[in-house]
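In: Generate a structure from the sequence data that follows.
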Amino acid sequence: MNVFTQATDNQLVQSFQQGNNNALEVLVNRHKDKIFTSINILVKDKYLAEDLFQDVFIKIIDTLRKNNYNEEGKFLPWAVRIAHNLCVDHFRKVKRTPTITTSDDTDIFEVINVGADSADKGIMKSQSHDRVRQLLDLLPEEQREVIVLRHYADLSFKEIATMTNCSINTALGRMRYGLLSMRKMMIEKQMSL
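Out: Model prediction:
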C-alpha cells in the first residue's frame, strides 16, 4: 500500500480498474473527510450522511468497474458532484414521503429524538464547527451550498458554477454575500469561534 501513497488520483483509479483494491482504499482514505463533511453539511444529519457517503462510494466503485470514469485527474470534484446529486435525490424523495406527526403537528422523529449527541461535544474544535454549522443553516440555500462546496469540498468556483447551474460570477457573489451574512450574524450574536 505504501507504493500508492505517492500515486495521483488518476493512477489510483487506473490501478483499481486493473484489479488492485488497495488503490481504491488509498483513494477513499485520501478524500473521505472532504466528501463526508460536504454531505453532512448539506443533509445536517450524521447518520443520514453516513448512509449517503456509503452510497457515494458504491456509485463510484460501480462507475470505475464499468470503466465509465473519464474525469482525467479530477476525482475529488467528480466524487463531490456525485455526493451532491445523491443529496439532492434524497431531498426530492423526502419531499414525496409523508411525515408521521403527533397531534400537535410535530414530526414523530423529533419527539423520539433518534440521534443522541456523542460525549466528545465538549471539545473546543467541535463547538466551533457546531457554531459554523448553525450560522450556515441560517443562510439561504444557494449561499450555503456554495460555501460548503468551496470550503469543505475544495471545489473551484468554475466547478461550483457547473454543479449548481449558475455563472462563476453568481457563485462568487453567493459566496461573498454568504460570508458577509455569517460575519454579521456573529457580530449580532456576539459569537466567537
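
In: from here on, contacts and neighbour counts on C-alpha atoms
Out: Noted.

In: in what helix or strand does the residue most central in space within the chain lie?
Out: Of all residues in the chain, the one closest to the mean position by CA atoms, centre = their mean is Ser38, 1.7 Å from it. Secondary structure assignment for Ser38, by DSSP states H and E: helix 21-43.

In: so how far is that helix from its chain's centroid?
Out: On the basis of CA atoms, centre = their mean, to the nearest Å, helix 21-43 is displaced by 9 Å from the centre of the chain it belongs to.

In: Tell me which other helices or strands that helix touches.
Out: helix 9-17, helix 46-65, helix 75-96 (3 or more CA pairs under 8 Å, 6 or more residues apart in numbering; DSSP states H and E).

In: ok, residues contacting the last one?
Out: Okay, so that is helix 75-96. Taking contacts as CA atoms under 8 Å, 6 or more residues apart in numbering, the residues outside helix 75-96 that touch it are 9-10, 31, 35, 38-39, 42-43, 52-53, 55-56, 59-60, 71, 153, 155, 159, 163.

In: Buried ones in it, by neighbour count?
Out: Neighbour counts using 16 or more other CA atoms under 10 Å place 75-84, 86-87 of helix 75-96 among the buried residues.

In: could the helices and strands packed on helix 21-43 be laid out in JSON lines, adding distance to Lys125?
Out: Putting the helices and strands packed on helix 21-43 into JSON lines (distance: least, CA to CA, whole Å) gives the following:
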{"stretch": "helix 9-17", "distance to Lys125": "30"}
{"stretch": "helix 46-65", "distance to Lys125": "17"}
{"stretch": "helix 75-96", "distance to Lys125": "24"}
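
In: Next, the structure of the following sequence, for comparison with the previous one:
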Amino acid sequence: MLVKRLRALPVGSAATSDIQLVNAYIAGDESAFEALLHRHKRKVWSHIYLMVRDREVTEDLFQETFIKVVHHLKAGRYNEEGKLVAWVIRIAHNLVIDHFRRNKKMPAVRSTEEHDVLGGIPQPGLNVEQRMVNAQVDDDVRKLIDHLPAEQREVVIMRTYLNMSFKEIAEHTDVSINTALGRMRYALINMRKLVQQHGMELERA
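Out: Predicted structure coming up:
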C-alpha cells in the first residue's frame, strides 16, 4: 500500500517524489503533507518575502498559501502535469497580487527608461498640494491597471511596483522573457488608450 511504503521513508526523503506525497496525503496520510511543507517551505516563503518585503505579511500569506494548497488537493484540483512547487508558488504569487490590490499599499508608480508609465519623474521637496496631486495620479494609474487583462496586469504590477526584472517575471509566471516583455508592451499600449479615451491627466507635480 502506498501510504505504508511512504511511512517507511524519512520525512522529505529524496526517494519520495512530490506526486507520491500528494497521493499519500489525499489517501489520508497527514505526515505526507508535512513532508511537502518541509521540502518546499523555504522556497515559497522566500518568493513571498521577495515581493512584499515584510515578514509579518509574508507569514500571513505563507499560511494562506498552504491553506489553499490543502483545499485544492482535497478537492482534486492539482494537475500532475506540472511541478508541485511551481503550482504552489503560483498560488502564493496570486495571493500577493491580491494583497496589494486589496490593501492598496503598492509604492508609488515607478517608471523606467524602457517603460515609462507616466511620462514624468517625481521630484523631491514637494509641498502638500503637489503630494496630493501625485497621490491622485497613483490612484488613477492603479485603476487603469485594474482594467487590464489579467496576464498584462500581473506583469505591470511586478515590473512597476515590485521592481522585478523581466527575467524574474518570466520565471515567476512560467513564460519566456520575450512573452513577459510583450505583455508589458501591450499593457502600456492599452493603458495609454484608456487615458486618451477618458481624457485623463496623469502628469505628476
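
In: ok, of the contacts of helix 75-96 of structure 1, which come out buried?
Out: In the contacts of helix 75-96 of structure 1, burial by neighbour count holds for 9-10, 31, 35, 38-39, 42-43, 52-53, 56, 59-60, 153, 155, 159, 163, counting by 16+ other CA under 10 Å.

In: what do we get in structure 2 for Ala49 of structure 1?
Out: Taking TM-score structural alignment, the alignment pairs Ala49 of structure 1 with Thr58 from structure 2.

In: was I right about its match contacting Val52?
Out: Yes: if you go by CA atoms under 8 Å, Thr58 of structure 2 and Val52 touch, sitting 6.8 Å apart.

In: Provide the aligned range in structure 1 for stretch 131-150 of structure 2.
Out: Applying TM-score structural alignment, one finds that stretch 131-150 of structure 2 aligns to no residue range of structure 1.

In: hmm, which two among the buried residues of helix 75-96 of structure 1 are most spread apart?
Out: The largest separation in the buried residues of helix 75-96 of structure 1, counting by CA to CA, is between Phe75 and Cys87 at 18.3 Å.

In: what's the closest of the helices and strands packed on helix 21-43 of structure 1 to Met185 of structure 1?
Out: Shortest separation from Met185 of structure 1 across the helices and strands packed on helix 21-43 of structure 1 is recorded for helix 46-65, at 24.8 Å, computed as CA to CA.

In: Report how many residues lie close to the equivalent of Asn169 of structure 1 over in structure 2.
Out: Across the two structures, Asn169 of structure 1 finds its equivalent in Asn178 of structure 2, going by TM-score structural alignment. By other CA atoms under 10 Å, 12 other residues sit near Asn178 of structure 2.

In: any idea how far Asn178 of structure 2 lies from Ile48 of structure 2?
Out: Separation of Asn178 of structure 2 from Ile48 of structure 2 (CA to CA, to the nearest Å): 24 Å.

In: Equivalent analysis for Leu21 of structure 2, please.
Out: In this structure, Leu21 of structure 2 and Ile48 of structure 2 are separated by 23 Å, where distance is defined by CA to CA.

In: and if you look at Leu188 of structure 2?
Out: Shown here: Leu188 of structure 2 relative to Ile48 of structure 2, a distance of 26 Å by CA to CA.

In: ok, now Thr65 of structure 2?
Out: Spatial separation of Thr65 of structure 2 from Ile48 of structure 2 under the definition CA to CA is 10 Å.
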